[in-house]
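Undergrad: next one to model:
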Amino acid sequence: MLLRFRVANVRSLRDEQELSFIEPEGESGVDGSANPVELAGGGTVGVFPLLAVFGANASGKSNVLSALGDMRHAVLNSYARWASYEGVPRHVFALNPKSEDEPSFFEVDIVIDSIRWTYGFELGADRVESEWLHSYPRGRRQEWLDRDASRTEVYRWPGGRVRDRSQLVRRTRPNALLLSTAGTDNHPQLSPLFHWFRRNLWS
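TA: Predicted structure coming up:
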């Protein structure tokens, strides 16, 4: 289940934009349109089953959905299909020449089997600049992955929760997402997140 999607420097979306299905605080149960979703750890969150995006013609409404498709494509295909690219295929904001030098940002908050996850990444022109994964199995954040291409130690694994880390790092190219590698290799812990993108988002 998708809770939030954030994006920046993609297509006609220059600054960070957020699409949220979460009921705002203080409005719980006001009109009954939000469905309560139980989370691991005992919490619940109100989630709207449907959203509408309004705006003038050519204001970028459809590009929000296209950006979701771009994120899905990167997760599912960057390991297998981007090997033929010298850099990273992406659609940056075209009306500012500086956008080509800035990363494209994608992040989702989702729920899989009552556990909330936050997963995101930044794509540069030549490589994946950063990638992160957080889980909330007991209502508190656990960091699983912290990737930063600007560091000497690109990959950090807080808590050591992910198995086969050295193999994942060895097989992941600079212009591929580690989640794409993990899903392609049927990694036991990370494949459910990979398959969420395959089953729940359409491009």
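
Undergrad: use CA for all of it now, contacts and neighbours both
TA: Fine.

Undergrad: now do the helices in this protein.
TA: 61-77, 165-171, 178-184, 191-200 (DSSP state H).

Undergrad: compare the ones you listed and give me the one nearest V37.
TA: Closest approach to V37 among the helices of the chain is made by helix 191-200 (17.2 Å; C-alpha to C-alpha).

Undergrad: rewinding a little: so which of the helices of the chain gets nearest P49?
TA: Of the helices of the chain, the one closest to P49 (C-alpha to C-alpha) turns out to be helix 191-200, at 13.8 Å.

Undergrad: coming back round to it: highest mean neighbour count out of the helices of the chain?
TA: helix 178-184 (a mean of 23; mean count of other C-alpha atoms under 10 Å).

Undergrad: on contacts alone, who are the packing partners of that helix?
TA: If you count contacts as 3 or more C-alpha pairs under 8 Å, 6 or more residues apart in numbering; DSSP states H and E, helix 178-184 packs onto helix 61-77, helix 165-171, helix 191-200.

Undergrad: generate CSV for those helices, with distance to E27 as supplementary columns.
TA: What follows is those, written out as CSV (distance: least, C-alpha to C-alpha, whole Å):
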stretch, distance to E27
helix 61-77, 25
helix 165-171, 42
helix 191-200, 27
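
Undergrad: now the helices of the chain as JSON lines including distance to E100?
TA: Listed next are the helices of the chain as JSON lines, based on distance: least, C-alpha to C-alpha, whole Å:
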{"stretch": "helix 61-77", "distance to E100": "16"}
{"stretch": "helix 165-171", "distance to E100": "27"}
{"stretch": "helix 178-184", "distance to E100": "23"}
{"stretch": "helix 191-200", "distance to E100": "26"}
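
Undergrad: give me every residue that touches L3.
TA: 20-22, 47, 108-111 (C-alpha atoms under 8 Å, 6 or more residues apart in numbering).

Undergrad: run this one through as well so I can compare:
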Amino acid sequence: MIIDFSVENWSSYGEEATLSMQATKERNHRERVAKVSSSLSVLPVAAIFGANAAGKSNLVSALSALRGLVTKAQPDLSDISGRHFAFESVFAKRPTKFEIEFLTEGFKYNYQVAIHEGLVVQEKLERGIGKLSLVFARKGSEVIWGPKFKGLGHELDELSLEQLRPNQLLLNLSGCQSVSALAAPVSWLTNSLLILPPPASQARTPEGLLKSLDAAALTSLTSIDFGSLGFDIKTISLDPAIAEVFTKLQSDIYEQLSPALSELTQKLSALQLGISSELSEDLVALRDSAKKVSEQWSRPEPDASELTVTRESLAGDEVSLSIQSESDGTKRALALLPVFQKLMQEGMELTVVIDELDSSLHSLASRALISRFLASLNSDSRRQLIFTTHDTDLLTTSLFRRDEIWLVDKSKRTMQSELYAVMEFEGVRYDHDLRKMYLSGRFGAVPDLMAV
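TA: Here you go, the predicted structure:
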């Protein structure tokens, strides 16, 4: 679970902005708040509202960028530097900073990164149950290990720090999985933090997730999408003419790639002798990847799959329709339902961040998904949903606590995005009509329509 996330000098965020998931003394819906310790309770949900171009998506992209820096095979740090705040020249000379504090496997972790001109300026990791202790701190190429973690001995040797590049995070080293103090945060960022971009930039839902939908999830689809009974993923035969062109193209490319791939695998096998174990593992992985590419391109027949949705006709028969004939709402539901099903599994450690949750969904459908998730929680749950939305019908204390409702506004004076919670406004009670107050401009973060 995310406890806090801060970003500085990223896109529309100049000065530091912080999304805090730490629960306040708000008493509303307290039964679902995650009780971590006597001094720390973590919110299971955050709903982020704001006008178009205020910076909601930039907050999500900042979190996604941090995750990618750790989890991608070869992240490009120059892309990070290129996203600095552009409306004041001084920010071009400052590093972009990310800081995240999160909970996993019973420990709190605090991870900080600063990047400037495509290089790692600073990197720091702390861990603890109560008070945090330094795991490592890095400035430039110098890495200092905390007093409690110097004794890791041979585990640290597995990191091969001499291989650490100036444009690479320490947590991005493949050897981190072998070091107990580093494996957990890497695993959480890789497997327990799921970020969904807006539908316009989102790839199709993976078949594996769709196939994981059970009967209960399909019932949910029926209830929010006017009669969908189910779906199927079928392998289809391409038109013979298209298949012939595709097969020839595939064959031509394979003929050109095959000799180079064979030579590459042989050289990689030879290089394994007399090198470090970590590099050897990387070479094996690279060799295997080369073999896999070779095998894929040598397939004699092209394959394709089609997602079909099953509906009931007036006569009671099942009718299969291509997903392309379905509404954007159906497609959006198919993208979200597997995620929400996973999010509602008891015992799961998972944080899901969704940009534009309500896109193409009816307000009642969005509310149903959120309500079912929240109803599945208790104080021992470690599941979390963070989303951006324009759906003001969700702005109600019957659904959210005041500290779970966040707003993003673009300052006319500084042109920077500002992030703040409804809880920060004095005189706002849990029984107030927050939607009415928001639309009237009481909290800011609404479109400026004076010129329209």
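
Undergrad: can you say which of the helices of the first structure is nearest to K98 of the first structure?
TA: helix 61-77 (19.4 Å).

Undergrad: can you say which of the helices and strands packed on helix 178-184 of the first structure is nearest to E122 of the first structure?
TA: Comparison of these against E122 of the first structure by C-alpha to C-alpha identifies helix 61-77 as nearest, at 10.3 Å.

Undergrad: the first structure: matching residues for the lengthiest helix in the second structure?
TA: In the second structure, ranked by residue count with DSSP H as the criterion, the top helix is helix 240-271. With TM-score structural alignment applied, helix 240-271 of the second structure matches no range in the first structure.

Undergrad: pretty sure L201 of the first structure sits against G69.
TA: Yes - counting by C-alpha atoms under 8 Å, L201 of the first structure does reach G69; the two are 7.0 Å apart.

Undergrad: how close does the residue of the second structure sitting at the aligned position of R81 of the first structure get to L156 of the second structure?
TA: Following TM-score structural alignment, the counterpart assigned to R81 of the first structure within the second structure is Q74. Plainly put, Q74 of the second structure is 22 Å away from L156 of the second structure if you go by C-alpha to C-alpha, to the nearest Å.

Undergrad: and Y254 of the second structure, how far from E295 of the second structure?
TA: From Y254 of the second structure over to E295 of the second structure the distance is 9 Å, taken as C-alpha to C-alpha.

Undergrad: over to A73 of the second structure?
TA: A73 of the second structure sits 22 Å away from E295 of the second structure, going by C-alpha to C-alpha.

Undergrad: how about the nearest residue to the residue mapped onto G124 of the first structure from the second structure, chain neighbours excluded?
TA: The alignment partner of G124 of the first structure in the second structure, by TM-score structural alignment, is H116. Counting by C-alpha to C-alpha, 6 or more residues apart in numbering, H116 of the second structure lies nearest to P95, which is 4.4 Å off, once chain neighbours are set aside.

Undergrad: quick one: the strands in the stretch 1-150 of the second structure?
TA: 2-8, 17-20, 34-35, 41-42, 45-50, 96-104, 107-116, 119-128, 133-139, 142-145 (DSSP state E, counting those that start in this stretch).

Undergrad: K267 of the second structure: which of these is closest?
TA: Within the strands of the stretch 1-150 of the second structure, the stretch nearest K267 of the second structure is strand 119-128; the backing value is 31.3 Å (C-alpha to C-alpha).

Undergrad: from the contact counts, what lies against the closest one?
TA: strand 107-116, strand 133-139.

Undergrad: neighbours of K331 of the second structure, just the number please.
TA: Number of residues near K331 of the second structure (other C-alpha atoms under 10 Å) recorded here: 20.

Undergrad: just to confirm, which helix or strand has it in it?
TA: Using DSSP states H and E, K331 of the second structure maps to helix 328-343.

Undergrad: what's that helix packed up against?
TA: helix 207-211, helix 215-224, strand 349-354, helix 363-375.

Undergrad: quick revisit: need the contact list for the match of G124 of the first structure.
TA: 81, 93-96.

Undergrad: which residues of the first structure does the helix holding K331 of the second structure align to?
TA: Counting by TM-score structural alignment, helix 328-343 of the second structure has no counterpart in the first structure.

Undergrad: so which bits of that helix are buried?
TA: Neighbour-count burial for helix 328-343 of the second structure, with 16 or more other C-alpha atoms under 10 Å as criterion, is recorded at 329-343.
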